[in-house]
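S.K.: Sequence plus the predicted model coming up.
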Amino acid sequence: MTTSTFDALREQLTTAAEAFAGGPSAVPGILSGMVDDVDRALSERLEIFPVCHHSPASALAMAKRLRDKQPKVVYLELCEDLRPLLDELRNCRLPVALQAFASEIDGFPPEAAPLSVVAPITEASAEYQAIAYALDTPGVELVLVDRSTDHVFQWEPDAPAGTAAPEAETDSEDEAALHGDAVGLEIGDLRPGFAELEEHLLHHGRVRHWSEWWDQYVEQPLIGADYATYRQVMVLIGSLFRRLRPGRRGLGVEEDRERYMWTRMREHLASSGADPADCLYVCGAFHAASTVAQFGLDGDAEPFEISPRTGTRWLYGLIPSSHAAIEAQFGLASGSVSIAAATWDKARRHARVTPYRLKGQKGTREPAKTPVPAPPEPVTDRLSGFLAAPPALDAVDEDELLGWCTGIVRLARRNGYLASTADAIAVFETSVLLAGLRGRRRPTPYDFQDAAITCIEKDVVPGRRDVRRLCEILLGGDRIGQVGYDALPPLARDVLDRLAPLGLDLEKRTIQRALIDLGARPELASCSQLLWILRHLLPDDAVRPIMGSRRLGERSIQESWDLAIGRNQRSLIELGYEGVSVEQVLEQRLRRAVHADRATASGALDAVEQSLLYLGGGRLTDELGARAVELLSAERTVDDAPEVLRRMRRLLAHYRATRPALPRWCEAFVTTGYAHYCTLLPTAFTDDDTGVRQVAAMLGFLFGMESLALSFGCDHAQLELAVRQSHPEAPAKVALLWAASSQLGLLSQADLRTRYDDLLANPLIVPTFPQYISGFVQALEPVPALTPLVVEVISKAFARLPDTVLLPWLPTLITTLRDNARELVPVLVREAGRTFPGTLAGVDTWVPPWSERPAPAPVGPVPSGPVADLLAAHPASYEAVADLLGYDRTAGAALRPGEAEAAALSVRHPETAEAVAALLGCTAQPASP
């Protein structure tokens, strides 16, 4: 091609730009530069094929060009280290994504882990056509020339862990999240560099979003164009968006990628001796218009110096993808990829082009035979005619539009809409009307979608699929890919093999019910164990128990599971990046958890419990327990004290029931915790940032495990000294301190009752009395023997507190019990059940045991005799009996001390008097009236 090929076009565009601008401006320079970019790209000896990601026009042109040229070497813009994955595509159902994953990084900031890169592949894409042709055609070599995944993060330090892509509206969040937070790679990201241009194009194009503009003004005109026209137009568009990028934002990284790719292609040509005429370079249209010095094979620029990779160990695999996931990751409009797939199917049938498909791939047919290569055509100016000619106006495809209209009505009725034949007619007419208003003769899928929403969706019902989603389903749906068994990592295949006795097809995306009866089929115990491990490792909806549980010392005989492993195939595949078995992955995760920077003692105890449940204990459990001791001794706060107490109690109960002696780490944890909490107790009582529940948990640990700690060599004086040194001011903590003093014998229950009575009698303290009760309730954790007294205090509070104090306090009491003492409520309820009458009739005559009783009246004449003399001689005995029977010993003071009481008791209870007399060695005589 000569330099004068596009001179006429350059002069025509420059003249038009100057006339339009009315004077000197940057527009003529931009247009002239665009023509230069097209001229340079098409004059290169190595044929450049510009593409756009997931473009039906690009895929169709690629299929045609591959059959005509039959290149022997295909250079593809894709990360060079992903090449081994391409051979596994034949074992998958598209769309899928190539993934590079790194959880343990070397050379990047530690907080950046894990690193993940995905490159989605769909059947309606030019890159898949090139891959299928190269892999299934003998003698053809496929070379990936883009930077490695390691360089992706080296060159983009601002986004080391990947940023979440804009989310699109989807029917299922699971489908949109198939790629997770991985960094997405696409070939040919053609989109304006700034919002003003995009807004201008959308406004004047009478479309809503960029995907619709691209389909209307690029895809549809190019899908039927010849190869030369397609190639020139794509390079022209790539040059336009490249030159309009303001301030060359982000262009430095893109130019480095171009230098990288041209350096790799030169190296390959030099080492292989391939003829550039037999090669094809597939890249994005943006890179086809490159201006770097290394561009082309005939340049004399120095080769680009490629930096070495870091020490990060990358793991590679295939994960399932979907149209919704691609749209969400790359910011495309909802349904645009499905519409592109439908356009691809229609275009290839219309053009009678047989696409390339990998042999043996699921859901595909064998490709047609490759024809004899055609001689290359001379490059001529096709842009002048293409840009000057008006767009071809296609007639309304009534059969296609009628099929859409009847199909959406049928689908809407199936989903609960009151749609009829009249709605189908209205959708048809409205589609034609909208297309006319937007300046197009043939309604597009987007016009049809707007018409269907207008005519059918008259209201929005929660829980029902909207009409926009129904249109996407009708036009192609959200196709979801699947990675085949042979392409799975060893861990995923091992999981499927070990669960095979369940008799379920776990590769399906539906939810399946698994019933396990370990009594009838004990061989399924291994499946049950594996499911519990997967429950711990996979997302909650992947493996969900319906019946059965797994706790320390507990095993279910019958279990029922809802399994959606096929739907969560991506998560299962990523487990394969961490190890060769799920047990190894769990072991590594537990070790990483307890050695993390923010690891806590409660988290380490949880890891100990997980190792006992799923890995059977052993050396790993002892290692995790020893780490828990280290973490507890290093903690300077007691925020996790409730969790530490709860988990340690459960572990001690398990070991006592299953082993003759406690492990060494348990002994160390008890002694370390006893000394640790004794040291922190005075500070925790006075620290405002330490809650009442935390202090109660500390006391629960100290009192509950004191006997065990003392047997291991701890000193009781340490705890008593810590309590004596505590001087809280908050009412709730004061109540806790009183309870602790009572447990240590420093304060009797009678003195404790007196203190609470004094608080209720003090009008200055009455408004804060509920806070004392809150602390007293928390004291049941370390001192459960105070339960009757707590019920008594709460009862007195309800009886004596004024309504102005009591009513505002009731919600606080309920929320406090629910949030901080949930497990103590049953204890209070049981004690209240024993204290209060069980029937409604008994309430009227019930007298609280803590209230004062009236003195009983004497019955009959006061007797006299030996019994009265005996009891008078031994006053301690009858006083004890009187107290036991609930009588007031002060009655009858006019008689001799104790004589009236003794006489009355001997008359009413002669058997008791005789028993006491016999005990004292006397003979009881009947009392004479």
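M.R.: Ah, there it is.
S.K.: C-alpha only now, for contacts and for neighbours.
M.R.: Will do.
S.K.: Now do the same contact list for the residue nearest the centre of the chain.
M.R.: Closest to where the C-alpha atoms of the chain average out (Cα atoms, centre = their mean) is P539, at 7.2 Å. Counting by Cα atoms under 8 Å, 6 or more residues apart in numbering, P539 makes contact with 568, 571.
S.K.: Mind jotting down where the helices sit in the stretch 601-750 of the chain?
M.R.: Taking DSSP state H, counting those that start in this stretch, the helices of the stretch 601-750 of the chain run over residues 601-614, 619-634, 641-658, 664-686, 692-704, 706-711, 716-724, 731-744, 749-761.
S.K.: Now do the first one: which elements does it pack against?
M.R.: With contacts taken as 3 or more Cα pairs under 8 Å, 6 or more residues apart in numbering; DSSP states H and E, helix 601-614 sits against helix 525-537, helix 582-594, helix 619-634, helix 641-658.
S.K.: Which among those helices is found nearest to G436?
M.R.: Each of the helices and strands packed on helix 601-614 was scored for nearness to G436 using Cα to Cα, and the closest is helix 525-537 (54.9 Å).
S.K.: another structure for you, compare them:
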Amino acid sequence: MSPFGALREQLLGAATAFADAPGALPGILSGLVDDVDRALREELEIFPVCHHSPASALAMVRRLREKQPKVIYLELCEDLQPLLDELRNCRLPVALQAFASEIDGFPPDWGPLSVVAPITEASAEYQAIAYALDTPGVELVLVDRSADHVFQWLPREPAAPAAADADDDTAGHGEEAALHGDAVGVEIGDLRPRFAELEEHLLHHGKVRHWSEWWDQYVEQPLAGADYDTYRQVMVLIGSLFRRLGPDEGDRLARDEDRERYMWTRMREHLAASDADPSQCLYVCGAFHAASRVEQFGLAAEAPAYDISPRTATRWLYGLIPSSHSAIEAQFALASGSVSIAAATWTKAVARHGVTPYRLEGQKGAGKRPGRARPAAPVPQGPVTDRLSGFLANPPALDGLDEAELLGWCVDIVRLARRNGYLASTADAIAVFETSILLAGLRNRARPTPYDFQDAAVTCIEKDVVPGRRDVRRLCEILLGGDRIGEVGYRALPPLAQDVYDRLKPLGLDLEKRTQQRALLNLDAEPELVPCSHLLWILRYLLPEDAVRPIMGTRRLGERPIQESWDLAIGRHQRSIIELGYEGVTVEQVLEQRLRRTVWAPEATAAVALAAVEDATLYLGSRRFTDELGGRAVELLAAERTVDDAPDVLRRIRRLLAHYRATEPVLPAWCEAFVTTGYAHYCTLLPTAFVDEEVGVRQVAAMLGFLSSMESLALALGCDRAQLELAVRQSHPEAPAKVALLWAAQFRLGMLPQAELRSRCDELLANPLVVPAFPLYMSGFVQALEPVPALAPFVVEVMSKAFARLPDAVLLPWLPKLITTLRDQARELVPVLVREAGRTFPAGLSSVDTWVPPWSARETPKAVAGPVPAAAGPVADLLAGHPAACDAVAVLLGCEAGWRPSVHLAGGPEHPEVADLLVRHPEAADAVAGLLDRRSASGR
């Protein structure tokens, strides 16, 4: 007969009395009792736990000392088993990690894959691990799904894998919250209502703000001093309640049930292979899984074993990474400070109940290891009795007010607040004390909890002002335990991380510290530090920006450092260094692999490959590897159909060519191939780029810059200059800036004399319809300084003429557009223009009045009296026959003098200005004369 029969009848009676439609509720309540009865009657003892729960850890310590099991089955990824012994070389909290950068069998956008399982001292799983590893004859078996199966069971959606798993809800908890990165978290005992309305109901009636506070008030505190049977029954009941009242969650519930089938299958396989006695075994799992209803539940289940799918071909790497309380809170969506409060509760409970916790031999950061308790005879498990009825019917025995503890908190928070800029005083400490008691009374609590104290401190000290970067709630978390941050010991580090620490020893710094340290390197006086400098630059490339930060010194092609200064925070970024160890044995190998992956990626471009060549030259110095990357750059350039990266390509290939010419007797073969390929490639794309609206002026200017600056080398290597001339002749741009670029290219190739170019610019300034677009022409000319540096004096001349000739009504609206256009399109070339202007214009104000621009310094020829050349005869006749037109032109030019006889022009009226004009510019007269001759010949 079930020991819970009376409780079941009582719950069914309550359901019938209070439910409006007694149908589903009786089934749920009776199912809760059935789940508890089923879990406790199982031959293999089930120990239900909650993640990072001090009550679970206390119950675990007590049960391990009583039962002394020989085999412990632990709900943790089975492939993490080899890492457990390395915990003794670490300072908790740390996280077990499985990492895969090269994935096979998963969507490519999921990579890299990462699974973490954080471990704290105030957790039941750590107590079980410490007991099993340090007790002779005890076997610890991890039975949960492998890291590969964690991702196999995720839905194949475009979203990132971490976002698809239900265990990894994150929140912002500061810098240390990022210690786990975007890894998927695996925990033992995820006890939180999956029914939003149920959680809201519990929080409202419990008069608490968040779930962590409700759990601490109504589960942790009552179960801290409860006996083992009561603890088990309550935890299974809670797990069953959340399971039965959860919504139909589809994939998540199916994954939970698959995990349970997986674990029971692994335990059966181990029992069959080892012939272990189930009565001497202990199965540690989350309370949610203890109330499982899958057909494989229990050793006596008749259902067939679960068919476990094979792992994929993904290569997994394993290690330990540092963790922190805030990282655990962010990973599993816990309230900020809840894990720190749990750690403080654990310390207090251990001292109050006289429990000696288990701790791994040699554990770092744990103080003096407690003496091992004398082993006692195992206590057999007694018959199952009903402890739930008494626990649910009677209120828990509440502790009285601990005035000494609360006074200590109040005094310490005021002292801490004053250090952080708050104007706190003794009166505030008294106010916090009284408000804490008041809040506890309003919430039906016999003694203030840390959460009541936090609320009181925020109300009385912070008010509405936060003077510094820490608010009072954060100060309370620091006071009550702080955000403890773990550390992976040297022996538990991968070979790469150990190599980094060993190679940086000459610096004389304690790199394990989490504080920022300054390293000063005088490389001339201490040449033995040159390898350290080289390693620091590689770490600067591979690690986050604030891990290794240069204060003084640079790393460029052709430069040799003399002195360097670094800010190092390697201890703070230990996780990043550890994950580098998953990619290779040394940092040089990791860098080589990353550069190779970069240039062979589908989205790689020639500019990306040239950047990789430069990085390989700076950090690796391997000629074979740089030749490989350079060959890939040639392939990518030949395959490109756009010129978006032309500026970057030009800048990088110029720098590399200058470096090789200064350090090598001959250019590498890939450099010569890149120049010849680029010359032909850009000549082919030039006509299209000139007319394509999506191609910017900078790109076209960079193409011309490549063709002009590499021309001599390309011609020496066998290229044909006619290809460039043909490409320029085929270019017919319409955009003003590109038109100016084309004129500059024609000038560079000798197709356009400078006199004609000057004439065209003068025509642009004289045309009122073109003047508003003149800044665009100027932008093109300034961009042309890249391929045609000799054009700088002419650009200064054109801009000076614009400022001299344009009236203020045109110049003032035009000037802002000119400035913004040059800033947006030719920012880096404006200094070239400024330097040229500095050489052209006078250096002092005293010289301005007498200064004559170089372009107008030529002597104006005087008017020549005498007969006009014969070719100008028809023009003179035309002017004499139509004097009104001449008068209008004279007025437009500002000449008010009328016709007067002074110089005879071919028998017509005399006009000295016209005669002088014809003498100075005979070309115009010749052209008009030719036009008149053709009209006469055609009969018009």
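M.R.: Good, I have the coordinates. The structure displayed is predicted, hence computed values, not measured ones.
S.K.: Take the helices of the stretch 601-750 of structure 1 and write them to TSV, including mean neighbour count and distance to L197 of structure 1.
M.R.: Output for the helices of the stretch 601-750 of structure 1, formatted as TSV (neighbours: other Cα atoms under 10 Å; distance: least, Cα to Cα, whole Å):
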stretch	mean neighbour count	distance to L197 of structure 1
helix 601-614	22	53
helix 619-634	19	57
helix 641-658	17	57
helix 664-686	20	62
helix 692-704	24	59
helix 706-711	16	74
helix 716-724	15	72
helix 731-744	22	65
helix 749-761	15	75
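S.K.: on that earlier part again, report the separation between the residue nearest to the centre of structure 1 and T170 of structure 1.
M.R.: Separation of P539 of structure 1 from T170 of structure 1 (Cα to Cα, to the nearest Å) stands at 20 Å.
S.K.: still on that earlier bit, map the residue nearest to the centre of structure 1 across to structure 2 for me.
M.R.: Aligned counterpart of P539 of structure 1 in structure 2: P544 (TM-score structural alignment).
S.K.: circling back: with distance to D106 of structure 1 added, can I get the helices and strands packed on helix 601-614 of structure 1 in CSV?
M.R.: Listed next are those as CSV, based on distance: least, Cα to Cα, whole Å:
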stretch, distance to D106 of structure 1
helix 525-537, 25
helix 582-594, 16
helix 619-634, 25
helix 641-658, 34
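S.K.: Out of those helices, which is closest to D298 of structure 1?
M.R.: Taking these one by one with Cα to Cα, helix 582-594 is closest: 51.6 Å.
S.K.: post-alignment, that closest one versus structure 2, mean distance?
M.R.: Averaged over the aligned pairs, helix 582-594 of structure 1 sits 0.5 Å from structure 2 after superposition, using mean Cα distance after the TM-score superposition for structure 1.
S.K.: Run the angle between that helix and helix 619-634 for me.
M.R.: With axes from the mean of the first three to the mean of the last three Cα atoms, to 10 degrees defining the directions, helix 582-594 of structure 1 sits at 10 degrees from helix 619-634.
S.K.: Which residue range of structure 2 does helix 582-594 of structure 1 align onto?
M.R.: Using TM-score structural alignment, helix 582-594 of structure 1 pairs with 587-599 in structure 2.
S.K.: buried sites along that stretch?
M.R.: Under the neighbour-count criterion of 16 or more other Cα atoms under 10 Å, stretch 587-599 of structure 2 has 587-588, 590-592, 595-596, 598-599 buried.
S.K.: Contacts made by that stretch with the rest, please.
M.R.: By Cα under 8 Å, 6+ apart, stretch 587-599 of structure 2 touches 496, 500, 538-539, 542, 580, 583-584, 604-605, 608-609, 612, 616, 620, 629, 632-633.
S.K.: Which parts of the stretch 101-250 of structure 2 are strands?
M.R.: Along the stretch 101-250 of structure 2, counting by DSSP state E, counting those that start in this stretch, strands occupy 113-119, 139-144, 184-185.
S.K.: export these to a markdown table and tack on distance to Q296 of structure 2 and mean neighbour count?
M.R.: Converted to a markdown table, the strands of the stretch 101-250 of structure 2 look like this (distance: least, Cα to Cα, whole Å; neighbours: other Cα atoms under 10 Å):
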| stretch | distance to Q296 of structure 2 | mean neighbour count |
| --- | --- | --- |
| strand 113-119 | 26 | 25 |
| strand 139-144 | 14 | 22 |
| strand 184-185 | 26 | 26 |
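S.K.: Figure out which of those is closest to T821 of structure 2.
M.R.: strand 113-119 (46.6 Å).
S.K.: how big is the offset of the closest one relative to structure 1?
M.R.: Compared with structure 1, strand 113-119 of structure 2 is 0.4 Å away on average (mean Cα distance after the TM-score superposition for structure 1).
S.K.: In structure 1, which residues correspond to that strand?
M.R.: Aligned by TM-score structural alignment, strand 113-119 of structure 2 corresponds to residues 115-121 of structure 1.
S.K.: Same check on stretch 884-897 of structure 2?
M.R.: Stretch 884-897 of structure 2 corresponds to no residue of structure 1 when matched by TM-score structural alignment.
S.K.: quick one, what contacts the aligned partner of D39 of structure 1 in structure 2?
M.R.: Using TM-score structural alignment, the equivalent of D39 of structure 1 in structure 2 is D37. Going by Cα under 8 Å, 6+ apart, D37 of structure 2 touches 2-4.
S.K.: Just the buried ones among these, please.
M.R.: F4.
S.K.: Helices along the stretch 301-450 of structure 2, start to end?
M.R.: Using DSSP H, counting those that start in this stretch, helices in the stretch 301-450 of structure 2 cover 325-331, 338-353, 388-393, 403-419, 426-442, 450-457.
S.K.: Onto which residues of structure 1 does the second one map?
M.R.: Under TM-score structural alignment, the match for helix 338-353 of structure 2 in structure 1 covers residues 336-351.
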